[in-house]
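> Just a sequence and a predicted model for now, questions to come.
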Amino acid sequence: MEELKKIIVDLNSVFEELIPIERNKLTAAADHNVVELEECMKREQVAILQLKGLDQRREALQQKHGWNGMSFRQLAENLDEEQKADIQPVFDELDRNLQSFREINGDVNEVIKTNLHMVENMLDKTGPYSVQGKESETEKHYTSRKA
């Protein structure tokens, strides 16, 4: 059971690194700071790779013990009271970290969608430009209703 606890503790550590990155990403997106947003995404990719590695360790551990397909909650339910008391605090911390990450990530996604919509609207108004920065002429499509 110590192996499982170690994996959960490591997951918590990664999420504790990832949550501030997501907060910075939210601020960067809201401020239209593309450079900072890209930096956040690079740091986020490192954390995602760490999460994938931990998930592989978890899957191997579950397979080793015959716990295939069980969620962390299901695993906790199958523990004796002493083991459950030992591991419950790290499970609870993981729940809090996941909830916090999901909330911030949802906000980030909404801001980025809004920004993308604004860019699309601006492009629709201005039209395409040539490499020299001048508006390029486009052929009218035969289904176009514009004169």
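Alright, I've got the coordinates.

> switch to C-alpha atoms for all contacts and neighbour counts from now on
Fine.

> Give me the helices and strands touching the helix or strand where residue 37 lies, please.
In this structure, residue 37 sits in helix 34-65 according to DSSP states H and E. If you count contacts as 3 or more CA pairs under 8 Å, 6 or more residues apart in numbering; DSSP states H and E, helix 34-65 packs onto helix 2-30.

> Take this one as well and set it beside the first:
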Amino acid sequence: MMDEKTSGSLISYFNKLLDFYQKFLGLEKEKLDDLQNGRLDLLDECLKREQAFVLEARGLEQERAKLMDLTPQPDAQFRALIPQFPGEYREQAQALFRRLSSVLEEMKETNQQNTVLLEQKLHAASAVIDKLKNRSELRKTYDEKIRDGSQPPAFLSTKI
């Protein structure tokens, strides 16, 4: 059985983790919306914010490791620790586990959708670049559009 102080610390940590992943999920949904609506120019900013989340996740993982060392089963997963919580904390831990699992599952699904859309966009971009490379008249048109500052005939820059 876990003591009350450790139980309270774990509950607090998992609430913080839930809040973190809900915000991260919001960013992933924003990125999905940008991809679905062709707002590729906004992806760079999303990726910068995503990198900040990844760094924060590393810090949270270090915090988790320290807290887990205080438990009777330091190598256990959160689900396996739930029976170790004192009665008054056990129900709260179980509810947190369900909510966190739900958010993480939704995040996994959203990330998978992002990956599929990004792969489709990359395939389309590769096809346009291949056309430009193999057809000098298209390359000339593209270069002229770039020089005069107007939009090239494709949706991307060859700098990608």
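Looks like it came in fine. All values reported here derive from a predicted model rather than from experimental measurement.

> returning to that earlier point: list the buried residues in the helix holding residue 37 of structure 1.
If you call a residue buried by 16 or more other CA atoms under 10 Å, then helix 34-65 of structure 1 has these buried ones: 36, 37, 40, 44, 47, 51, 54, 58, 59, 61, 62.

> For residue 10 of structure 1, state which of those residues is nearest.
For those, the residue nearest residue 10 of structure 1 by CA to CA is residue 54; the value is 7.6 Å.

> you'd agree the closest one is up against residue 12?
No: using CA atoms under 8 Å, residue 54 of structure 1 is not in contact with residue 12, being 10.7 Å away.

> corresponding residues in structure 1 for stretch 60-71 of structure 2?
Residues 54-65 of structure 1 are the counterpart of stretch 60-71 of structure 2, counting by TM-score structural alignment.

> Aligned against structure 1, show me the partner of residue 46 of structure 2.
Residue 46 of structure 2 maps onto residue 40 in structure 1, by TM-score structural alignment.

> quick one: its match from residue 18 of structure 1, how far?
Shown here: residue 40 of structure 1 relative to residue 18 of structure 1, a distance of 10 Å by CA to CA, to the nearest Å.

> Same check on residue 66 of structure 1?
Applying CA to CA, one obtains 31 Å for the distance of residue 66 of structure 1 from residue 18 of structure 1.

> can you point me to the longest helix in structure 2?
Scanning structure 2 for the longest helix, with DSSP state H as the assignment, gives helix 87-134.

> Tell me how far residue 107 of structure 2 lies from residue 86 of structure 2.
For residue 107 of structure 2, the distance to residue 86 of structure 2 equals 30 Å [CA to CA].

> Looking at these two, which one has more neighbours?
Looking at residue 107 of structure 2 and residue 86 with other CA atoms under 10 Å, you find the greater number of neighbours at residue 107, namely 20 against 15.
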